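**Student:** sequence and predicted structure are below.
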Amino acid sequence: MNTAAQKLALAASLLLASAGARADEVQVAVAANFAGPMQKIAAAFEQSTGHKVLQTSGSTGKFYAQIKAGAPFEVLFAADDETPAKLEAEGAGVPGSRFTYAVGKLVLWSSKADRVDSKGEVLKKGDFAHLAVANPKLAPYGQAAMETIKALGLTDALTPKFVVGENIAQTHQFVATGNAELGFVALSQVQEGGSFKSGSGWIVPASMHAPIRQDMILLEKGKGKPAAEALMKFMKTDAAKAVITAAGYSL
């Protein structure tokens, strides 16, 4: 092989090595309510950067326990702002990396059209057997649901009707399958293009519960990892924000 050919081969190998170094994977823990939008964001991120997103969805409370137990997650998309702050304070999150990526909206939803009125009066009528709510100890949307029920003065009347989901995804499933006539779910799960994909619902006024600020944070296992740090930056781009707002969140 002559010198020119050797240089060309060396340059090609270096280029491939560089590309391999740039292409990386990021282990992401995503709150169940954000799983759908995250799939779209991940696709755009992968196309833009070459990095691959390995996504696991579930309840924020369980993710906290798993992260503290050493789970390999590098980025957390929480359904609240308290868990990322706690992880940062406890040394499991990178200081200064967390920020609010979305503000969630709670909705009382039924899979049946005209079942839920525009003011949520159906809750006061009580002509239903089951009301699905996410576990308030694990899921911030469940906590928001409990605050809403309390604000309506219906805690005692509705508690016997509760069907409790481990996370907001399971809660939505209870209602979608008819195992519960009604349920408090994330608007992002049932909205598309500004209207309900199916069924009927009441968007709960934000004044009836604490704001559902959803923060993300770079975890210690993701510190210095190209894909993890690139994803943190990508979430602040117009492309990511467009997906978030289209899914029914505020910024």
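**Tutor:** Cool, got the structure. Numbers count the residues shown, from 1 in each chain.
**Student:** please count neighbours and contacts with C-alpha atoms only from this point.
**Tutor:** OK.
**Student:** next, Met146: secondary structure please.
**Tutor:** helix (DSSP: H, G, I helix; E, B strand; the rest coil).
**Student:** and the nearest residue to it once chain neighbours are set aside, how many neighbours?
**Tutor:** Leaving aside its sequence neighbours, Met146 sits nearest to Pro136 (Cα to Cα, 6 or more residues apart in numbering; 7.2 Å). Counted with other Cα atoms under 10 Å, the neighbours of Pro136 add up to 19.
**Student:** is it true that Pro136 touches Phe162?
**Tutor:** No - using Cα atoms under 8 Å, Pro136 makes no contact with Phe162, being 11.8 Å away.
**Student:** please enumerate the helices of the stretch 1-150 of the chain.
**Tutor:** Secondary structure of the stretch 1-150 of the chain (DSSP state H, counting those that start in this stretch): helices at 3-22, 35-49, 60-68, 82-89, 122-125, 140-151.
**Student:** one more to weigh against that first structure:
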Amino acid sequence: MKLWHGIVAALVAAWSLAASAAQVQVAVAANMAAPMRRIAADFARATGHEAVLVPGSTGKFYAQIRAGAPFEVLLAADDETPARLERDGLGVAGTRFTYATGRLVLWSADPARVDAQGAVLRRPPAGKLAIADPKLAPYGAAALEALRGLGVLAAWQPHLVQGESVGQAYQFAATGAAGLGFVALAQVMAEGRIARGSAWIVPSSLHAPLKQDAILLKPGQANAAAAALLDYLRSDAARATLRGYGYQF
């Protein structure tokens, strides 16, 4: 009898979870694509809600949201875009917060190409250097800042190839279209280590902090799944995942 009651209780709990489950449409900065896939899976197991992820560049998301795109949550690659959306009346006031601080990394698919001090940038340029479009992607703007701070921007400028997002910049470097790429540490790190290739983590002093903010957008104001996802991003479980990809808090 006790076993039967336990089965009934489990079925009722599962039914209740399914009945209250909902979807949330999430615009995700490209640097967050991999960790958010893991977080979304954990979020679904914990809450029953489904986070539908659309990765892309923060600047492009801003234009799409202003044009009426039905995103309910924005996970940006900066803190300025969510603040602008809040001022524009397109984000829900009081919901904006910094969910992580990213790190910029110089990376190559060649395990011998990038040294631990980034001295490869001070040698005469050989091949292409991929960056995200600095007008659309904060990681691209940070890459230009770093090159300028090192005094090598003029030398590398003719060798730059721009991707729309840091995701595309990574693709250029990963496929060999560019020998080097300034990408997000999260794109090349897993479980606390560089997964493949060679990398130099750019000192934070060489660029403005890559504070990444989240905000609830007006289309998600009445969606319980949207509010639940923002709460989950503050959880120890979500932060542990993000730390494994090199994010800081």
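**Tutor:** Looks like it arrived, so ask away. Worth saying up front: this structure is predicted, and the values here are computed from it rather than measured.
**Student:** give me the TM-score for this pair.
**Tutor:** The TM-score (TM-score structural alignment, normalised by the length of the second structure) is 0.92; 238 aligned residues with a Cα RMSD of 1.6 Å.
**Student:** and the residue nearest to Met146 of the first structure, what's its match in the second structure?
**Tutor:** Matched by TM-score structural alignment, Pro136 of the first structure corresponds to Pro134 in the second structure.
**Student:** which ones are touching the spatially most central residue of the second structure?
**Tutor:** Nearest residue to the geometric centre of the second structure (Cα atoms, centre = their mean): Met32, 2.1 Å. Met32 of the second structure makes contact with Pro55, Ala186, Gln187, according to Cα atoms under 8 Å, 6 or more residues apart in numbering.
**Student:** closest to Arg239 of the second structure out of these?
**Tutor:** Nearest to Arg239 of the second structure out of the contacts of Met32 of the second structure is Ala186 (Cα to Cα; 13.1 Å).
**Student:** check contacts around that closest one.
**Tutor:** Each residue near Ala186 of the second structure by Cα under 8 Å, 6+ apart is listed here: Asn31, Met32, Ala34, Pro35, Gly102, Arg103, Tyr245, Gly246, Tyr247.
**Student:** and the residues you listed, which two are the farthest apart?
**Tutor:** Using Cα to Cα, these span at most 14.8 Å, a distance reached by Ala34 and Arg103.
**Student:** map Thr241 of the second structure onto the first structure.
**Tutor:** Checking TM-score structural alignment: Thr241 of the second structure goes with Val243.
**Student:** got it, and Ala93 of the second structure?
**Tutor:** Checking TM-score structural alignment: Ala93 of the second structure goes with Pro95.
**Student:** for that match, which non-adjacent residue is closest in space?
**Tutor:** Distances taken as Cα to Cα, 6+ apart put Glu88 closest to Pro95 of the first structure, at 5.9 Å, once the chain neighbours are dropped.
**Student:** so how many other residues sit close to that neighbour?
**Tutor:** 20.
**Student:** check Ser16 of the second structure too.
**Tutor:** Other residues lying near Ser16 of the second structure total 12 when counted by other Cα under 10 Å.
**Student:** returning to what we had before: the residue nearest to the centre of the second structure -> the first structure?
**Tutor:** With TM-score structural alignment as the criterion, Met32 of the second structure pairs with Phe34.
**Student:** could you do Ala112 of the second structure as well?
**Tutor:** In the first structure, Ala112 of the second structure lands on Asp114 (TM-score structural alignment).
**Student:** my read: its match touches Gly199, true?
**Tutor:** Yes - Asp114 of the first structure lies in contact with Gly199 (Cα under 8 Å); the separation is 7.2 Å.
**Student:** higher neighbour count, these two?
**Tutor:** Gly199 (15 against 11).
**Student:** who's in contact with the more buried one?
**Tutor:** Going by Cα under 8 Å, 6+ apart, Gly199 of the first structure touches Trp109, Ser110, Ser111, Lys112, Ala113, Asp114, Arg115.
**Student:** from Arg22 of the first structure, how far out is it?
**Tutor:** Taking Cα to Cα, to the nearest Å as the measure, Gly199 of the first structure falls 45 Å from Arg22 of the first structure.
**Student:** same deal with Asp80 of the first structure?
**Tutor:** Asp80 of the first structure is 31 Å from Arg22 of the first structure, where distance means Cα to Cα.
**Student:** with neighbour numbers in mind, choose between those two.
**Tutor:** Neighbours per residue, other Cα under 10 Å: of Asp80 of the first structure and Arg22, the larger number sits with Asp80, 24 against 14.
**Student:** which ones are touching the more buried one?
**Tutor:** If you count contacts by Cα under 8 Å, 6+ apart, then Asp80 of the first structure has Thr60, Pro140, Ile212, Arg213, Gln214, Asp215 around it.
**Student:** need the counterpart of it in the second structure.
**Tutor:** Match for Asp80 of the first structure (TM-score structural alignment): Asp78.
**Student:** go on, Arg213 of the first structure?
**Tutor:** So, by TM-score structural alignment, Arg213 of the first structure is matched to Lys211.
**Student:** doesn't Phe97 make contact with its match?
**Tutor:** No - if you go by Cα under 8 Å, Lys211 of the second structure and Phe97 don't touch, sitting 9.8 Å apart.
**Student:** more neighbours: which of these two?
**Tutor:** Lys211 (21 against 18).
**Student:** Three-state assignment for the more buried one, please.
**Tutor:** Applying three-state DSSP: Lys211 of the second structure is strand.
**Student:** setting aside sequence neighbours, what's the nearest residue to it?
**Tutor:** With Cα to Cα, 6+ apart, the residue lying closest to Lys211 of the second structure is Thr101, at 4.4 Å.
**Student:** neighbours of Gly176 of the second structure, how many?
**Tutor:** Gly176 of the second structure, neighbours per other Cα under 10 Å, totals 16.
**Student:** ugh, wrong one, Ala214 of the second structure
**Tutor:** Using other Cα under 10 Å, Ala214 of the second structure is surrounded by 26 other residues.
**Student:** show me the contacts for it.
**Tutor:** Ala214 of the second structure touches Val73, Leu74, Leu75, Ala76, Pro82, Thr95, Arg96, Phe97, Thr98, Tyr99, Leu230, counting by Cα under 8 Å, 6+ apart.
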